[in-house]
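K.L.:
Pasting the sequence and the predicted coordinates here, then a few questions.
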Amino acid sequence: MLVRRNLSALAVSASLLLGKRSSPSFNQTLLSFPQISPVYLVSHSIKTGSPRSLVGSLRFDHTMAAESSKGSVHDFTVKDAKGNDVDLSIYKGKVLLIVNVASQCGLTNSNYTELSKLYEKYKDQGFEILAFPCNQFGGQEPGNNEEILEFACTRFKAEYPIFDKVDVNGENAAPIYKFLKASKGGALGGLLGDDIKWNFAKFLVDKDGHVVDRYAPTTSPISIEKDIKKLLG
């Protein structure tokens, strides 16, 4: 009840900041989004000039997320580093860690080193790492697929699959990443943005292809080991 009262008060505050009155119908609509951030509510209203535009945006995002999160990782086909199609259903029954990688990031050495250790330890127990190079963060993955493979496999002995370079954010984001982000959003259930924040964001996927957890780029792969072991059983 306290949360609902606070949301209603915030709706009024946002409207007053705009020199407008808040309608009962607008307040009631906001209550259907209990994870709204107060700061986001007010700042969005000021930016757009209309608190109702926030509601429209939330309705759209909520619907799109619901649609995008249907199914599982196994429903997707991606390209490998040589341009061949890979049906991810081949990973049914395996625990997956999906990571957007980069070769020139400050997180590169630690992440690639620990990913290789995890893979070596659990690959025979049904664990796979799926690496997707991405150049959207500081231009830190500028090479072509061949150069990326040589870097990862020679310097870090990566034995897990490294796929075609993709976008993980924006209109051209790979469908698999749209699904991952919709399945496990960012802060406050994704209302503040589901986008990948930097290189080496990680998604943990169970044997049925469902995303069970999402980890920040700064989360070390080794610290995820206990969650991996739990899913492996």
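P.N.:
Great, that's in hand.

K.L.:
alpha carbons only for contacts and neighbour counts from here, please
P.N.:
Fine.

K.L.:
and residue 111, what is it in contact with?
P.N.:
When contacts are counted by C-alpha atoms under 8 Å, 6 or more residues apart in numbering, residue 111 touches 200, 220-221.

K.L.:
Return the closest of those residues with respect to residue 76.
P.N.:
Comparing the contacts of residue 111 against residue 76 with C-alpha to C-alpha picks out residue 200 as the nearest, at 20.8 Å.

K.L.:
The closest one is in contact with residue 101, isn't it?
P.N.:
Yes. Residue 200 is in contact with residue 101 according to C-alpha atoms under 8 Å; the separation is 5.3 Å.

K.L.:
For this structure, just list every one of the helices.
P.N.:
In the chain, the helices defined using DSSP state H lie at 2-17, 24-30, 38-48, 51-68, 108-122, 145-150, 175-183, 225-232.

K.L.:
In CSV: those, plus distance to residue 135.
P.N.:
Putting those into CSV (distance: least, C-alpha to C-alpha, whole Å) gives the following:
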stretch, distance to residue 135
helix 2-17, 38
helix 24-30, 37
helix 38-48, 29
helix 51-68, 24
helix 108-122, 13
helix 145-150, 11
helix 175-183, 14
helix 225-232, 27
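
K.L.:
So which of those helices is the most surrounded?
P.N.:
Using mean count of other C-alpha atoms under 10 Å, the stretch among the helices of the chain with the greatest mean number of neighbours is helix 175-183 (a mean of 22).

K.L.:
just to revisit the earlier point, who wins for neighbours among the contacts of residue 111?
P.N.:
Counting neighbours by other C-alpha atoms under 10 Å, the top entry in these is residue 200, with 28 neighbours.

K.L.:
Residue 215 versus that one, what's the distance?
P.N.:
Using C-alpha to C-alpha, to the nearest Å, residue 200 is found at 9 Å from residue 215.

K.L.:
neighbouring contacts of stretch 46-61?
P.N.:
Outside stretch 46-61, the residues that touch it by C-alpha under 8 Å, 6+ apart are 11, 14-15, 17-18, 26, 29-30, 41, 44-45, 191.

K.L.:
between those residues, which is nearest residue 3?
P.N.:
Using C-alpha to C-alpha, residue 30 comes nearest to residue 3 of these, at 11.3 Å.

K.L.:
Comparison target below:
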Amino acid sequence: MMNRRHVLTTLLGGVAAVAALSRADAQASRMTAYGFSFPGLKGGEIKLADYAGKPILVVNTASQCGYTPQYAGLQELWTEFRERGLTVIGVPSNDFGNQEPGGPHEIDDIAHGRFGISFPIAAKTVVKGPNAHPFYKWAAEARPRDLPRWNFHKYLVGRDGYLADAFGSELEPMDTRVKTAVARSLTAV
């Protein structure tokens, strides 16, 4: 015959374990972009937490792509909105067409030398598949229909740290739809 106290203790322990798992699941689902960082192109870390409360446009880039001229539009967008709080982060990736084959020096020559980029640029990063950077895995889970399909895919992180929008490669950074989404994110509470 089982002791009542033992049964009650076992049941309460099980309830507590289920509650703890539910809290862990809820916390995981509430994770924001501010929990991620990228290694910087020139060393250090680009911590998204440093931009908490501000919108961030995260763009997977490539130096030898037909969309590479979008670097100029990204710089223009950042110049227009940075004083209001927007950050643009370029994330070089060789995932699409092997169009980012170079190392940090070559990426820097294109981004900074040729296009005059002054926003943060990450080190070369995997953005798709099982080896994708954790930010891109998080974004894929949050927006499974808006995965990067090519270079210069754009994710807009809202002030709350969640994905506010996503834009395909073909959409220029200075397109009205991108600018409107950025402006909306800047004014969101």
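P.N.:
Sure thing, it's come through. Bear in mind the structure is a predicted one, so any value in this text is a computation, not a measurement.

K.L.:
May I see the contacts of stretch 46-61 of structure 1 organised as CSV, with distance to residue 57 of structure 1 added?
P.N.:
Formatted as CSV, the contacts of stretch 46-61 of structure 1 follow (distance: C-alpha to C-alpha, whole Å):
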residue, distance to residue 57 of structure 1
11, 15
14, 16
15, 16
17, 19
18, 18
26, 13
29, 12
30, 12
41, 11
44, 10
45, 11
191, 10
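
K.L.:
closest to residue 133 of structure 1 among these?
P.N.:
Distances from residue 133 of structure 1 to the contacts of stretch 46-61 of structure 1, taken by C-alpha to C-alpha, are shortest for residue 191, at 26.3 Å.

K.L.:
returning to that earlier point: with distance to residue 169 of structure 1 as new columns, can the contacts of residue 111 of structure 1 be given to me in a markdown table?
P.N.:
Shown next, in a markdown table, are the contacts of residue 111 of structure 1 (distance: C-alpha to C-alpha, whole Å):
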| residue | distance to residue 169 of structure 1 |
| --- | --- |
| 200 | 14 |
| 220 | 22 |
| 221 | 22 |
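
K.L.:
what residues are up against the equivalent of residue 140 of structure 1 over in structure 2?
P.N.:
Correspondence of residue 140 of structure 1 to structure 2, assessed by TM-score structural alignment: residue 99. Going by C-alpha under 8 Å, 6+ apart, residue 99 of structure 2 touches 62-65, 93.

K.L.:
what residues are up against the residue most central in space within structure 1?
P.N.:
Structure 1 has residue 181 as the residue nearest its centroid, 3.6 Å off, counting by C-alpha atoms, centre = their mean. By C-alpha under 8 Å, 6+ apart, residue 181 of structure 1 lies in contact with 194-196.

K.L.:
can you check residue 76 of structure 2 too?
P.N.:
By C-alpha under 8 Å, 6+ apart, the contact list for residue 76 of structure 2 reads residue 174.

K.L.:
Aligned to it, what sits in structure 1?
P.N.:
Residue 76 of structure 2 maps onto residue 117 in structure 1, by TM-score structural alignment.

K.L.:
any idea which of the contacts of stretch 46-61 of structure 1 is the one closest to residue 84 of structure 1?
P.N.:
Of those, the one sitting nearest to residue 84 of structure 1 (C-alpha to C-alpha) turns out to be residue 191, at 35.5 Å.

K.L.:
before we move on, back to that, would you list the buried entries among the contacts of residue 99 of structure 2?
P.N.:
Buried by 16 or more other C-alpha atoms under 10 Å: 62-65, 93, out of the contacts of residue 99 of structure 2.

K.L.:
could those residues go into a markdown table alongside distance to residue 81 of structure 2?
P.N.:
Output for these, formatted as a markdown table (distance: C-alpha to C-alpha, whole Å):
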| residue | distance to residue 81 of structure 2 |
| --- | --- |
| 62 | 23 |
| 63 | 24 |
| 64 | 27 |
| 65 | 26 |
| 93 | 25 |
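
K.L.:
could you show me where the strands are in structure 2, in order?
P.N.:
Under the criterion DSSP state E, strands of structure 2 are mapped to 37-39, 45-47, 56-61, 87-92, 154-157, 163-167.

K.L.:
Kindly compare burial across those strands and name the winner.
P.N.:
Comparing the strands of structure 2 by mean neighbour count (mean count of other C-alpha under 10 Å), strand 56-61 ranks first with a mean of 27.

K.L.:
which residues are contacting stretch 194-207 of structure 1?
P.N.:
Residues outside stretch 194-207 of structure 1 that contact it (C-alpha under 8 Å, 6+ apart): 73, 91-102, 105, 107, 111, 134, 137, 168-169, 180-182, 184-187, 211-218, 228, 231.

K.L.:
which one in structure 2 is aligned with the residue nearest to the centre of structure 1?
P.N.:
By TM-score structural alignment, residue 181 of structure 1 lines up with residue 140.

K.L.:
got it, and residue 87 of structure 1?
P.N.:
Residue 87 of structure 1 maps onto residue 47 in structure 2, by TM-score structural alignment.

K.L.:
burial count for residue 23 of structure 2?
P.N.:
Residue 23 of structure 2 has 12 neighbours, counted by other C-alpha under 10 Å.

K.L.:
Quick one: residues contacting it.
P.N.:
Not one residue lies near residue 23 of structure 2 by C-alpha under 8 Å, 6+ apart.

K.L.:
how does it look with 10 Å?
P.N.:
Contacts for residue 23 of structure 2 (C-alpha atoms under 10 Å, 6 or more residues apart in numbering) come out as 17, 29.

K.L.:
Show me what residue 118 of structure 2 aligns to in structure 1.
P.N.:
By TM-score structural alignment, residue 118 of structure 2 lines up with residue 159.

K.L.:
sorry, back to before: gap between the match of residue 181 of structure 1 and residue 84 of structure 2?
P.N.:
In terms of C-alpha to C-alpha, residue 140 of structure 2 sits 28 Å off from residue 84 of structure 2.
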